[in-house]
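Undergrad: how would this look folded up:
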Amino acid sequence: MMVPTVDAAGVADDAYLLDVREPDEWAAGHPPGAHHVPMMQIPTRADEVPTDRDVVVVCRVGGRSAQVVAYLKQRGFDNVYNLDGGMFAWAAAGRPVVGEDGSAGHVI
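TA: Okay, the predicted model is just below:
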């Protein structure tokens, strides 16, 4: 299955960002306004993923998020996209990264 992707510059401001990284990665730095659901919790929390707007799935470099996009597509979601290059590409594109306390974050 082809996994649809979007690059960091192409993520719409109103997209729902779903960060599937581990808690320590999330705490170090994530996109402002993103929603955190670790990858292994997706099967039990898929009902939290909206169907009424674009959902961009995020991990560190794009591998885990691609698996989550494929999983969600198999379950009928047609609005999910993988963030190409993950958080490293997001930060490299100059998109904002915040830590758990709202201060400037970094990608680990």
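Undergrad: make it CA atoms for all contacts and neighbour counts henceforth
TA: OK.
Undergrad: Which parts of this structure are strands?
TA: Listed in chain order, the strands found in the chain under DSSP state E are 5-6, 16-19, 35-36, 55-58, 80-83.
Undergrad: Could you also give me the structure for this next sequence, so I can compare it with the first?
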Amino acid sequence: MSFAHLSPATLRQWLESDRPLTVVDIRDPLSFAGGHITHSQHLDNATVGAFIDQAPPETPVVVVCYHGHSSQQAASWLAGQGFSDVYSLDGGFEQWRHEHLDYVDTTS
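TA: Next comes the predicted model:
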């Protein structure tokens, strides 16, 4: 099981096309509350068990971190948990915010 890299531009296209998709943000709760990709959900050690139990394993999952590094480890781990279509967002939230500020939600 493995994951793929995803560019911010491709994620933007997927979000705009209403493609079935789950975006999970693994940054710390304060950073997430300060701004996150629209329609993303926060995922941490406390919530990952429920996520694995409830998320459809066939729905694509995009993992977001700060700069696109730790999301690769998390994406690989999720792929190992049975998710068949897992991506790590290249450049992380920082690149996303720089390129797609209109798709940043500041409400938790």
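Undergrad: hmm, back to that, would you convert the strands of the first structure into a markdown table that also reports mean neighbour count?
TA: Supplementary listing: those in a markdown table, determined by neighbours: other C-alpha atoms under 10 Å:
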| stretch | mean neighbour count |
| --- | --- |
| strand 5-6 | 18 |
| strand 16-19 | 25 |
| strand 35-36 | 18 |
| strand 55-58 | 27 |
| strand 80-83 | 28 |
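Undergrad: of all the ones you listed, which lies closest to residue 66 of the first structure?
TA: Each of the strands of the first structure has some distance to residue 66 of the first structure by C-alpha to C-alpha; the shortest is strand 80-83, at 5.5 Å.
Undergrad: Which residue range of the second structure does the closest one align onto?
TA: Alignment note (TM-score structural alignment): strand 80-83 of the first structure is matched to residues 86-89 of the second structure.
Undergrad: And the contacts of that stretch?
TA: Applying C-alpha atoms under 8 Å, 6 or more residues apart in numbering, the set of residues contacting stretch 86-89 of the second structure from outside is 2-8, 60-65, 68, 71-72, 75-76, 78-79.
Undergrad: and with 10 Å instead?
TA: Stretch 86-89 of the second structure is touched from outside by 1-8, 10-11, 22-24, 57-80, 95-96, with contacts defined as C-alpha atoms under 10 Å, 6 or more residues apart in numbering.
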